[in-house]
Structures are given as C-alpha cells and as structure tokens.
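J.: Pasting a predicted model and its sequence here:
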Amino acid sequence: MHGHRRRRRGRGGARRRAGVTRPDGRVSARTLFGLAFPALGVLVAEPLYLLLDTAIVGRLGSVPLAGLAVGGLVLAQVSTQLTFLSYGTTARAARLHGAGRDDDAKNEGVQATWLAVGIGLLLVAIVQVLAGPITSVLGGGGEIADRAESWLRIAVLGVPCILVTMAGNGWMRGVQDTVRPLRYVVLGLGLSAVLCPVLVHGVVGPPMGLEGSAVANVVGQSVSAAAFVGAVVRGPRTRSVRPDAAIVRKQLVLGRDLILRSMAFQACFLSAVAVASRFGAGAVGAHQVVLQLWNLTALMLDSLAIAAQSLVGAALGAARRAAAVRVARDVTAWSVGFAVVLAAVFAGLVGPLPRVFTADESVLTSIDSVWWIFVAIVPIAGVVFALDGVLLGAGDAAYLRTATLLSALVGFLPMIWLALVLDWGLPGIWVGLAVFVTLRAAAVVHRTLSGRWTVTGADRTTSEGP
C-alpha cells in the first residue's frame, strides 16, 4: 500500500514537471524560454565550432580548405537527413513523460541509441567504400578531391557518435531536460576546439594538417556521445537496455516521414543555389548572405519549436487535450512576437548589416533586391516553426511530410525554375521561398485548427492513426 502511494506521488510529480505549470494550462514565459534557450545553445554550438574549424584549416591554404569544404558537405548530408533520431524521439518520450512514465521515456532514448549505432555503422561502411568516387565528383578530381577523401575517411568514423548525440538530445528534450544536452555538446565541441589547432598545426607534436581537423572532430563527438550513453543507462531501471524491435519499428515510421520531409527541404535549397548561380557571382554571393541570415533566424525560431514539441507531447501523454491546445496557442503567440521583433531588427539594419558581409557592390545590389522579401517572410516563419513544433510534439509527422512535399512541389520548386526560364533573377527565387513558407503556414494552421492532432495517450501518435 505504501509502495502504491509512492508510485502515485511519483506519477503526480512527473505530471507537475510536464511543463504546463499553471492551473489553466497556460505556458509561462519562464517555462517556455527555460526549455528554448538551452536548446538554442545546442543548435548553434556546432555551426560556431565549424566556423572555428574552417578558420584553423584556412591557415593551411586554399587546397586544404577546399578539401574541408567538400568533405564537410558529404558528412553533413550523411548526418543531417537523420534528425528523426532527435525530433521523433522527443515526440514519443514527451508523451511518456507527461503520463508519468519517465523510465519508459528513457527507454525511447535507449532504443533510439541502438538505432543510431546501427545506422551509423552502416553509413561508415558505405562512405568508406564510396569516399573516393564521391569526393572525386564533388571536388572535380585532383588534389582537392584527394584531400577531401583523406579528411572524410577519418571524419566519417564519428557519424555513429553524431547520431547517438541526436538520440540523446531527443529523449532528454522529451523529459524536458534541455540543460544536460547543452553541457554534453559543449563538452565535446570544447574539446574539439582545443584539439583542432593543436593537431592541425602541431602546437605540441608534429602537425597533422587537414587530417588533424578530422581527428579533433571524432574525439569531441566521441566524448559527447559517451556522455549521452552514460545518461541513458544510469539510474534505477525497470526495463532492459537491450534492443526492442517493436519500439524501433515505431521510431522508424516517424523517421520515414521526417526523412522525406527533410529531403524536400534539401531539394528546394539545392535548386535555389543552382539557379542563383546562373545569374552571376553577385547573385550567388547575395543569396549566400541572405540565406545565412535566414538560417540564423530558423535556428532561433526552432528553439521555441523544440520547447513546443516537449510541452505538447507531455500534455497529450497526460491526456490533457485542452492544455495541449493552449500550449499551441501560447507558443505560437510567443514565436510570432519574437519573429516580428527579428523582422523589425532586420528592417532597421537594411543598410549596415549587408556591408558586414561584403563590400562588393554587385552583391550589395542583389541583396537589396531581396532584402524586403526576406524581412516579410520572418513573421510568417514564426507561425510555421511554432506549429511545426506543436505537430511534431503530437507525432503528426505524416501530415507534416505531406504538407512540406506539396508546398515544395506546388510552390517553391516551380517558382525557382520559372525564375530561371523567365529571367526573374534572385527576387524570383526568394518569392518562391515566400510562397513555400506561406503554403506551409496555411497547412499547419489548418491542421492545428482541425484538432485532429490532439490524440491523447502515452503510446499514441497521429501518424499511427487515431
């Protein structure tokens, strides 16, 4: 009897930790940003490290730097298509957390980790076999391709660790712990940041050159992965840490939908770069500058979306449908407000900010031609990212997959290629992005208002049917 009461208190404690802290189900700013800020730290940590890595390798000369660019592109494509290990795991773990089943939520992390290791080892084997041909095609053969291949063969050994870190981020976000992932990621990247100049330039021993960058990456990734593995296996457990085929299968269902969604993004943005290059160097440079500002905006808004995933999943797992709807409204309001502030900042910096990146007049003229399109998109993106997070938290990945694919096929891709055929220039490409974002906004608003995503229960997701 006493044990039963202890279990009930434990479940109640988990429900109180489920994020919707006010009696009326509203999300406080402290709760939302307490989850979002550490998540933002995780999102920006790797891009910041990659800038440092680029600067260190850049001291070796143009050929090693080009080799890093080619090899890094391959590595990024190998790993970034598998973000379902974080986002899908968050959705499933959050529901279990909301139901007071934290041990089961951690088990989602265990199974995602097994999946990460298996997929990671498979990718290592594939890339080791194909590294030469891939880098030869991308690097145009010659010395650049050789350097890229040498870097890639070492760096790809860290792919299982990258994927394990994604899985660890996923289940920890699900149980509303975004602080420990930040510590683990910063620990690994901090070590890489120290090792990179030491190994590349031989600060202590003989210089390893470009290969030293790859070794530093793998060491740091291994440390982060080890920290996440330690967290997922520590503490009292009622479940085995062995692979569970049924759970892995459900995670793969979400993974299929999220991978297809990610591929739609890749097709759109690669097409945009390809078409921009047809309009000359000034257009390409302008597109790169504004696209990086767009990516920065996306990272900031995505941190709020991650908080929404965790809060919505917990509310639905606790069978609090009304609270989940309230979370969706509150997070969207915060996200749109934040996006409007960002848009106002960019509008105010229309003159000086582009000149931080370039002094080339042809590039600056091209930036001017798309700047206000970019500014106009940002508030719409506030809606898209918030409700993406809401629907991902509900496990509604199948709908998001279809909406993204249709928005790309109907909006972005036709506009990009029409811009080329009809000579619309860079503005045509960015109008295409505006159409893409607007169509996605309409789709996620429609789905949210329909209420079909509010499927309750710890083991249910809308992708599996109501």
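T.: Structure's in. What do you need? Numbering: from 1, shown residues only.

J.: contacts, neighbours, all on C-alpha from now
T.: Noted.

J.: Pull up the gap between residue 128 and residue 316, please.
T.: Using Cα to Cα, to the nearest Å, we find residue 128 at a distance of 43 Å from residue 316.

J.: Which one of these two is surrounded by more residues?
T.: Between residue 128 and residue 316, counted using other Cα atoms under 10 Å, residue 316 has the larger neighbour count: 29 against 15.

J.: In which helix or strand does the more buried one reside?
T.: According to DSSP states H and E, residue 316 maps onto helix 281-317.

J.: Tell me which residues of that helix come out buried.
T.: For helix 281-317, a neighbour-count test (16 or more other Cα atoms under 10 Å) marks 282-291, 294, 297-317 as buried.

J.: quick one: secondary structure of residue 208?
T.: coil (DSSP: H, G, I helix; E, B strand; the rest coil).

J.: Quick one: residues contacting it.
T.: Counting by Cα atoms under 8 Å, 6 or more residues apart in numbering, residue 208 touches 199, 200, 201, 202.

J.: mind putting the residues you listed in a markdown table, distance to residue 17, secondary structure and neighbour count included?
T.: Below are these laid out as a markdown table (distance: Cα to Cα, whole Å; DSSP: H, G, I helix; E, B strand; the rest coil; neighbours: other Cα atoms under 10 Å):
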| residue | distance to residue 17 | secondary structure | neighbour count |
| --- | --- | --- | --- |
| 199 | 44 | helix | 23 |
| 200 | 46 | helix | 25 |
| 201 | 48 | helix | 20 |
| 202 | 49 | coil | 15 |
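
J.: which one among the residues you listed gets closest to residue 419?
T.: Set against residue 419, the nearest of the contacts of residue 208 by Cα to Cα is residue 200 (43.4 Å).

J.: mind listing what that closest one touches?
T.: Residue 200 sits next to 56, 57, 207, 208, 209, 210, 211, 212, 213 when contact means Cα under 8 Å, 6+ apart.

J.: Most neighbours out of those, which is it?
T.: For the contacts of residue 200, the largest neighbour count, defined by other Cα under 10 Å, is 27 neighbours, found at residue 213.

J.: Included below, for side-by-side comparison, is a second structure:
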Amino acid sequence: MAIPLGAARGRSSQRSAVLKLGLPAVGEQLLSLMVGLVDTYVVGHLSLAVAAANGYDRQIALAATGIASQVTWTLITFFMAVALGSTVVIARFVGASEREQANQTLRQALLIGLAMGLLSLFLAYTFAPQLMDLLGANAQVRQYGAGYLRISALSMPLMAMLYVGNAALRGSGDTRTPLKVMLVVNGINAGLSLLLVNGYLGFPAMGINGAAFAAMSGQGIGGLMVLATLIRGRSGLKLDQLPRPNGNLIWRILRQGLPYGAEQFIFQAALLIFIHLINDIGTAAYAAHNTIITIESISFLPGMGLAVAATTLVGQHMGANQPQQASESGFEAFRLGAIFMGAIGLLFVIAPEVFLRFFVADEEVVRLAALPLRMVGFAQPALAANFIFSGSLRGGGEPKWPLISKMLSVWCVRLPLAWLLVKQFELGLNGIWLAMCTDFAIQGTLAWWRFRQGKWQSAKV
C-alpha cells in the first residue's frame, strides 16, 4: 500500500516513512545478494577431493563462478531496466491515486520483462564460452565457467518475472512481499548449494555446477511465486488479465528504465576491461577481487534498500504534487544510509581479514584482499550518496543524470587511473581498488550536487 503522503511533513515523519519502506527493502537486497554470498562461501570452501575429481582447484572454481556471475549480471541489466521503469511509473500513478493505470503499467512491465528474460537466456546459453572469453577467462576457467553459466541461465525468464514483479510491488509501496519471496529464494538456494556442491546426505557432489543448479532453482521458484501473488492481487496491484501491448505505457516504462539499463550496461562493459587488467595480475588476484566484491556487497545493502525507499517516496510525492516532501525524503534517506554504511565500513577498516577468512580458506587470497577491503571501508559515505541520490533522481523522473555521471566517471577516471596504477606504477590489486574508490567519491559527489539543484522537480514521467 502507498505511504500516507500527506502525513509525511516533519523530519521524524519522513524518517518513519523512509524506514517503513527502506528496512524491508534492505532485507530484500540482503537476500538477493545472499544468492551470490552463499555460492561464494560454498565454492570458497569446496572440498579438495571434489575439486580434484572435477579437474580444478579452489582458485579456478572461484574465478569460474565469479566471471560467469559477472556475465549473468551484465545480461540481467536487460530486465533490471524494465524493473526500475515500472517502479517509477507505478509510484507516480499510486501517488496520484490512479490504480487502474498502475495495473496497466504492471501488465506492460511483465510483458517487456518476459521478452528480456528470454533474450538473456538465448544469449547466455548459446554463447556461454564466447562470453567467458570476453572477460579474459583462461582455458580452464572458460570451460567450467561456461557450464556454470548455462545451468544458471535456465531460470532467466522467471528471474525477469521475479525482478519486475518485485519492483512493481515496491512502486506501490509494498516492500514486505518482495522480502518474503526472497526468503524462499534464499532458503532453496542455500539448502541446495550446501547439499549439491560437496555432496552431503547422499546427494551427488556436483562442484560448482551444484551451486549453479541451486541458484537457478531458487530464482525460478521465486519468479513463479511473484506471478502467483500478483494474480491473486496484492497492495492494490492485480494481474487479472493477459497483457496486451500498450505503446504509450511501454514507452513510459522504457523512458525511465532504459537510462538505468544503459548505465548498468556501460558499467558492465567497463568491467570487461577492468577484469582483463585483474586477470593480467593473476588468478589469485582475480579470486581476491571477486571475494572483495562479494563482501563489499554487504555494505551496499543499506544504501540499496534506502535507495529503493527514496525512489518510491520521491515518485509518490511527485505524483501527489508534493515536491518539497519529495526532496526531504531523498535527504532523509541519505542521512540514514550514511550512518548505516559508515558503521559497516568501520568494521572493514578495523578487521578486513575476519570478513575475508569467512568466505575463503586461501591465505594468499586473504593477503591480497586485505588492503583493498580497507579502502572500501573509507569509501562508504560516497557510496551512500551515489546509491541514494541516484535513486532519488530516478524517482523524480530524471534517470539520465546517473547515466551521464557514471559514464564520465567510470570511463574517464576509473579505467585510465586503474591502467596507470597497475601498468605504470605496478600497484597490482591495490591500484585497481584505489581507482575504484576514487570513482565512488566522484559519482557520490555528482549525484548529491544534482539532487540538491532541484531541477528534477520539473521532470515529466
């Protein structure tokens, strides 16, 4: 249901509204990331006997799953764009009390999402080895990563329904239902991963393919659950008829979502070059980098969840013609995000090895990753600003600014600086992460500056 907008006037009321939406969204983001966290944990503690029987060691296993997951996330941007667009447009209609228009938007979003999911499945399954090559995988990593990718990609159409359906519910002001769905997704993924990777309780020891099968099963069932929920009706949204294409609504969704998709695609394209730089350092460096990324995602959770709340609240307030409350929602979400993420970052600075050893048992990986993880700890306020103010801008109908700022910062700062620090100054993985943290600081500053300007308040959705 929608947040009562008229009541959200004072700072305490704004904080309550942000937390009401944001905390379940943080939980949902945690559970979304848990799929990758569980896979990294289980693969990082892969039985040496199982690894040897499958022809690889732990470093190869971590690199194969990491690169395959990177390919998956690149393809997921197709329907993540639709998901973001549906959140923004539905939030506007809910704020304006136009529920039928919100339901029409839901139907169109699911239709586009299904098409994107099928396209992603085709690309991942057909071109898995070539996609692994694009990220610089060596022969062994390419072989095992392609198998992992093909298995996990089987759920992509239903994964699209999961992402788009949950995003639509968030736009209506319901962040609890997506949280419940992701609890089931993670229960299935965690249970099957623990049983299938090393072969416990009589189940076959499938190695990294077991982790892929577990992720595919959990996300596929999650997609079915979201569709069943929407068919029954939840939070004012109801999928009560088969969708028929509506050009106007499709364009409104894509106009808001495509810049986000382009933003993510440009970012993922930059990562292709980035990963080549890391792979040139060595397999252990890539395994360390992938582990840092996994742990870093923990610190993202408050920012990502509160960005969801900011997108929804800013969109609903603008739909109700309340620009001042929309602005206050964005700034209050940032204040809370900076506090939460700063606290997590402090732990990274104080004890990075504790986090690293939880996920991997390889001491060389721990040694390489310790200093970069400390850098991530110091970058938390900038990351909070980037996530939350970018989400606020999207909710306000200005999706192009995050795209422009990311394109400039990633391609004009992160990549050239990383090349300089790695190739010229030979700083290895430390140089990679110094360039990344510099990029974080620039993007956060630009997002804050643009939101503070207030030009988004005159944007049309």
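T.: Alright, I've got the coordinates. Every value quoted in this text rests on a predicted model; they were computed, and no experiment measured them.

J.: coming back round to it: between the contacts of residue 200 of the first structure, which sits nearest residue 190 of the first structure?
T.: residue 213 (13.5 Å).

J.: if I read this right, that closest one contacts residue 196, doesn't it?
T.: Yes. The pair residue 213 of the first structure and residue 196 passes the contact test of Cα atoms under 8 Å, sitting 5.3 Å apart.

J.: shared neighbours of those two, anything?
T.: Applying Cα under 8 Å, 6+ apart, one finds that residue 213 of the first structure and residue 196 are jointly contacted by residue 53.

J.: could I get the contacts of residue 200 of the first structure as TSV with distance to residue 439 of the first structure?
T.: Converted to TSV, these look like this (distance: Cα to Cα, whole Å):
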residue	distance to residue 439 of the first structure
56	41
57	41
207	52
208	49
209	47
210	43
211	44
212	45
213	41
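
J.: Between those, which sits nearest residue 158 of the first structure?
T.: Relative to residue 158 of the first structure, and with distances defined as Cα to Cα, the nearest of the contacts of residue 200 of the first structure is residue 213, at 12.2 Å.

J.: measure the closest one to residue 60 of the first structure for me?
T.: Look at residue 213 of the first structure and residue 60 of the first structure: by Cα to Cα, they are 11 Å apart.

J.: quick check: angle from the helix or strand encompassing residue 43 of the second structure to helix 283-319?
T.: Assigned by DSSP H and E, residue 43 of the second structure belongs to helix 11-44. On the basis of axes from the mean of the first three to the mean of the last three Cα atoms, to 10 degrees, helix 11-44 of the second structure is oriented at 150 degrees to helix 283-319.

J.: Show me what whichever helix or strand comes after helix 11-44 of the second structure packs onto, helices and strands only.
T.: As assigned by DSSP H and E, the chain's next helix or strand after helix 11-44 of the second structure is helix 48-54. Where contact means 3 or more Cα pairs under 8 Å, 6 or more residues apart in numbering; DSSP states H and E, helix 48-54 of the second structure is packed against helix 58-95.

J.: and the following helix or strand past the helix it packs on, how far from the chain's centre?
T.: Later in the chain than helix 58-95 of the second structure, the nearest helix or strand by DSSP H and E is helix 99-126. Relative to its parent chain, helix 99-126 of the second structure has a centroid offset of 18 Å by Cα atoms, centre = their mean, to the nearest Å.

J.: do the same with stretch 14-22 of the second structure
T.: The answer for stretch 14-22 of the second structure is 21 Å, by Cα atoms, centre = their mean.

J.: Now do it: everything it contacts.
T.: Residues from elsewhere that reach stretch 14-22 of the second structure (Cα under 8 Å, 6+ apart): 3, 8, 173-175, 305-310, 313, 328-329, 332-333.

J.: One more: stretch 302-311 of the second structure?
T.: So stretch 302-311 of the second structure is in contact with 18-19, 21-29, 87-88, 170, 329-330, 333-334, 336-338, 340-341, 383-384, 387-396, going by Cα under 8 Å, 6+ apart.

J.: What are the buried residues along the helix or strand that contains residue 146 of the second structure?
T.: Element membership of residue 146 of the second structure [criterion: DSSP H and E] is helix 139-153. For helix 139-153 of the second structure, a neighbour-count test (16+ other Cα under 10 Å) marks 141-153 as buried.

J.: quick check, nearest of these to residue 425 of the second structure?
T.: Nearest to residue 425 of the second structure out of the buried residues of helix 139-153 of the second structure is residue 141 (Cα to Cα; 28.0 Å).

J.: any idea how far residue 207 of the second structure is from the residue lying closest to the closest one once chain neighbours are set aside?
T.: Distances taken as Cα to Cα, 6 or more residues apart in numbering put residue 64 closest to residue 141 of the second structure, at 4.8 Å, once the chain neighbours are dropped. Using Cα to Cα, residue 64 of the second structure is found at 12 Å from residue 207 of the second structure.

J.: How about residue 362 of the second structure?
T.: 17 Å.

J.: again with residue 92 of the second structure
T.: In terms of Cα to Cα, residue 92 of the second structure sits 46 Å off from residue 207 of the second structure.

J.: Would you double-check that residue 409 of the second structure falls in a helix?
T.: Yes. With three-state DSSP as the criterion, residue 409 of the second structure is part of a helix.

J.: Could you double-check that it lies in contact with residue 439?
T.: Yes. Look at residue 409 of the second structure against residue 439 with Cα under 8 Å: they come within range, at 5.9 Å.

J.: who has more neighbours, the two?
T.: residue 439 (24 against 20).

J.: Does the helix or strand encompassing that one pack against any helices or strands, and if so which?
T.: Here residue 439 of the second structure, judged by DSSP H and E, is contained in helix 428-453. For helix 428-453 of the second structure, the packing partners by 3+ Cα pairs under 8 Å, 6+ apart come out as helix 247-281, helix 363-378, helix 380-395, helix 400-409, helix 415-419.
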